[in-house]
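Visitor: pasting the sequence and the predicted model now:
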Amino acid sequence: MPPKTPAKAGGGSKPASSSTPASATSSAAAGTKQKGNDSSLPMEMCSNSSSEYGFQMFDADEIRRLGKRFRKLDLDNSGSLSVEEFMSLPELQQNPLVQRVIDIFDADGNGEVDFKEFIQGMSQFSVKGDKESKMRFAFRIYDMDNDGYISNGELFQVLKMMVGNNLKDTQLQQIVDKTVLFADKDEDGKISFEEFCTVVGNTDVHKKMVVDV
């Protein structure tokens, strides 16, 4: 079943019967681009943005470590990560939904992830993050047009990223139709965040959305 938008486009792949929102997800403030990837960049941005949600999820040492990781990924020292640079993150290399993750991280939609977006995105995977914020991130993976609902077509597209050619489109469509029918309690033909949580909320998917800093 699930979400919507990080740094440029995306695709991926996954197996048949396990193509559910829960199994899918678990396998799962725009800053101005600055030249010169100075080592002081992360802490400067931290001090300027300390009141923002993402920065509240990490202490000073964690921000420094994330800054070090960010600079290591930023091969051209541009102050922001391209899709290619972002995809070098070990945690994402084998994830068929990597492009969706990037799209969500890329809050301003400029095709790159700056340090503020990086911190805010990574905060969704913090051990301190609450269940609802993690569930909303998972939901957004499927909500590709960011309208607050998962349509039949969006669910098909995301699950197609996961299963690739392991299923015929007709078989995958049957799974999608059954999933929407099961989750869509108000019978409006789409899945709301509340309906998504009803189906996925009792799983441990949110517990798997944790990255060591």
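Guide: Ah, there it is. Since the model is a prediction, treat every value here as computed from it, not as a measurement.
Visitor: could you use CA atoms for every contact and neighbour count after this?
Guide: Will do.
Visitor: helix or strand right after the helix or strand containing residue 157?
Guide: Taking DSSP states H and E as the definition, one finds residue 157 inside helix 152-163. Towards the C-terminus, the helix or strand next in line after helix 152-163, according to DSSP H and E, is helix 169-183.
Visitor: buried sites along that next one?
Guide: Neighbour counts over helix 169-183 (16 or more other C-alpha atoms under 10 Å) mark 172, 173, 175, 176, 179, 180, 181, 183 as buried.
Visitor: same deal with stretch 63-79?
Guide: Judged by neighbour count (16+ other C-alpha under 10 Å), stretch 63-79 contains these buried residues: 63, 64, 66, 67, 70, 71, 73, 74, 77, 78, 79.
Visitor: any idea which of the residues you listed is closest to residue 91?
Guide: Within the set of those, residue 73 lies nearest residue 91; the separation is 12.9 Å, counting by C-alpha to C-alpha.
Visitor: correct me if wrong: residue 131 contacts residue 205.
Guide: No. Here residue 131 does not reach residue 205: they are 9.4 Å apart, not a contact under C-alpha atoms under 8 Å.
Visitor: so for these two, which residue has more residues nearby?
Guide: Regarding residue 131 and residue 205, a neighbour count based on other C-alpha atoms under 10 Å identifies residue 205 as having more, with 22 against 15.
Visitor: gap between that one and residue 23?
Guide: 8 Å (C-alpha to C-alpha, to the nearest Å).
Visitor: for the protein, which segments count as strands?
Guide: Taking DSSP state E, the strands of the chain run over residues 80-81, 113-114, 149-151, 190-192.
Visitor: the helices in this structure, which residues?
Guide: Here the chain has its helices, by DSSP state H, at 21-26, 41-49, 53-56, 60-73, 83-86, 90-93, 98-105, 115-122, 131-142, 152-163, 169-183, 193-200, 205-208.
Visitor: and the fifth one, what's buried?
Guide: Applying a neighbour-count criterion of 16+ other C-alpha under 10 Å, the buried positions in helix 83-86 are 83, 85, 86.
Visitor: second one coming, line it up with the first:
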Amino acid sequence: MGNGSSMLTQYDIEGVQEHCSNTFSQQEIVSLYERFCQLDRSGGGFISSDEFMNVPEFAMNPLSQRLLRMLDGLNFKEFVLFLSAFSSRASLQLKVEFIFKVYDSDGNHKVSFNDVLDILRDLTGQFIAEHQRERVLTKVLEEAGYRKDSVLVPADFMKILGSSVLKMEVEVPVD
């Protein structure tokens, strides 16, 4: 799968579909490949964090730095797999696992109170005082049956987030 949509074969498309558990149609994969090639300005077959930052919507996202840790150096299959969490066909489990990875910035498969607080800081900036963030987070955790010293795993995220992550979708334009 080199640079240029003419290099994407039916076999490649089917392989990518299988790799991402059929969360995208063949037409969507072709569109994603075209977008991948546009982002891959170096033509090396991988997208760097600098290339991702050229996407205005991504650069403006308050979580972009966290996402970059997950994205830097993706090839096309990995790019589609990353985006599959945003597909309308993605399972709730896949979406929750993706969100968990965003919160689990150190990759230890656990999310602490401070990990969530870091995300809240990223999202709210200076608009909310630190003590207010802590109070809100403590209350949300308590309502979900957790304490400030609790450590969350993916199953806890499933319990807390439930079906609210189903709205985490982007539409892939197809020609």
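Guide: Looks like it arrived, so ask away. Since the model is a prediction, treat every value here as computed from it, not as a measurement.
Visitor: in structure 1, what stretch matches stretch 22-36 of structure 2?
Guide: Applying TM-score structural alignment, one finds that stretch 22-36 of structure 2 aligns to the residue range 56-70 of structure 1.
Visitor: which one is residue 149 of structure 2 nearest to, not counting chain neighbours?
Guide: Beyond its immediate neighbours in the sequence, the residue positioned closest to residue 149 of structure 2 (C-alpha to C-alpha, 6 or more residues apart in numbering) is residue 113, lying 6.7 Å away.
Visitor: quick revisit: right, so the strands of structure 1: which one is the most enclosed?
Guide: Using mean count of other C-alpha atoms under 10 Å, the stretch among the strands of structure 1 with the greatest mean number of neighbours is strand 113-114 (a mean of 30).
Visitor: and that one, what does it pack against?
Guide: Taking 3 or more C-alpha pairs under 8 Å, 6 or more residues apart in numbering; DSSP states H and E as the contact definition, the neighbouring helices and strands of strand 113-114 of structure 1 are strand 80-81.
Visitor: what about the strand it packs on, how far off from structure 2?
Guide: After superposition onto structure 2, the average distance of strand 80-81 of structure 1 to its aligned residues comes to 1.2 Å, using mean C-alpha distance after the TM-score superposition for structure 1.
Visitor: could you list the residues in contact with that strand?
Guide: Taking C-alpha atoms under 8 Å, 6 or more residues apart in numbering as the criterion, the residues outside strand 80-81 of structure 1 that touch it are 33, 34, 73, 74, 112, 113, 114, 115.
Visitor: just checking, the second one touches residue 45?
Guide: No. Between residue 34 of structure 1 and residue 45 there is no contact, the gap being 11.4 Å when judged by C-alpha under 8 Å.
Visitor: which ones are touching the counterpart of residue 83 of structure 1 in structure 2?
Guide: When the structures are aligned by TM-score structural alignment, the residue of structure 2 matched to residue 83 of structure 1 is residue 49. Contact analysis of residue 49 of structure 2 by C-alpha under 8 Å, 6+ apart lists 68, 71, 72, 73.
Visitor: gap between residue 49 of structure 2 and residue 6 of structure 2?
Guide: Computed as C-alpha to C-alpha, the residue 49 of structure 2 to residue 6 of structure 2 distance reads 25 Å.
Visitor: next one: residue 107 of structure 2
Guide: 37 Å.
Visitor: same check, this time on residue 117 of structure 2
Guide: Distance check for residue 117 of structure 2 against residue 6 of structure 2: by C-alpha to C-alpha, it reads 46 Å.
Visitor: which one of these two is surrounded by more residues?
Guide: Just comparing residue 117 of structure 2 and residue 6: by other C-alpha under 10 Å the higher neighbour count belongs to residue 117, 18 against 10.
Visitor: what's the match for the more buried one in structure 1?
Guide: Aligned counterpart of residue 117 of structure 2 in structure 1: residue 156 (TM-score structural alignment).
Visitor: that older thread, distance from the helix holding residue 157 of structure 1 to structure 2 after superposition?
Guide: Compared with structure 2 after fitting, helix 152-163 of structure 1 has a mean deviation of 0.9 Å; criterion: mean C-alpha distance after the TM-score superposition for structure 1.
Visitor: now that helix, how far from the centre of its chain.
Guide: For helix 152-163 of structure 1, the distance between its averaged C-alpha position and the chain's averaged C-alpha position is 15 Å (C-alpha atoms, centre = their mean, to the nearest Å).
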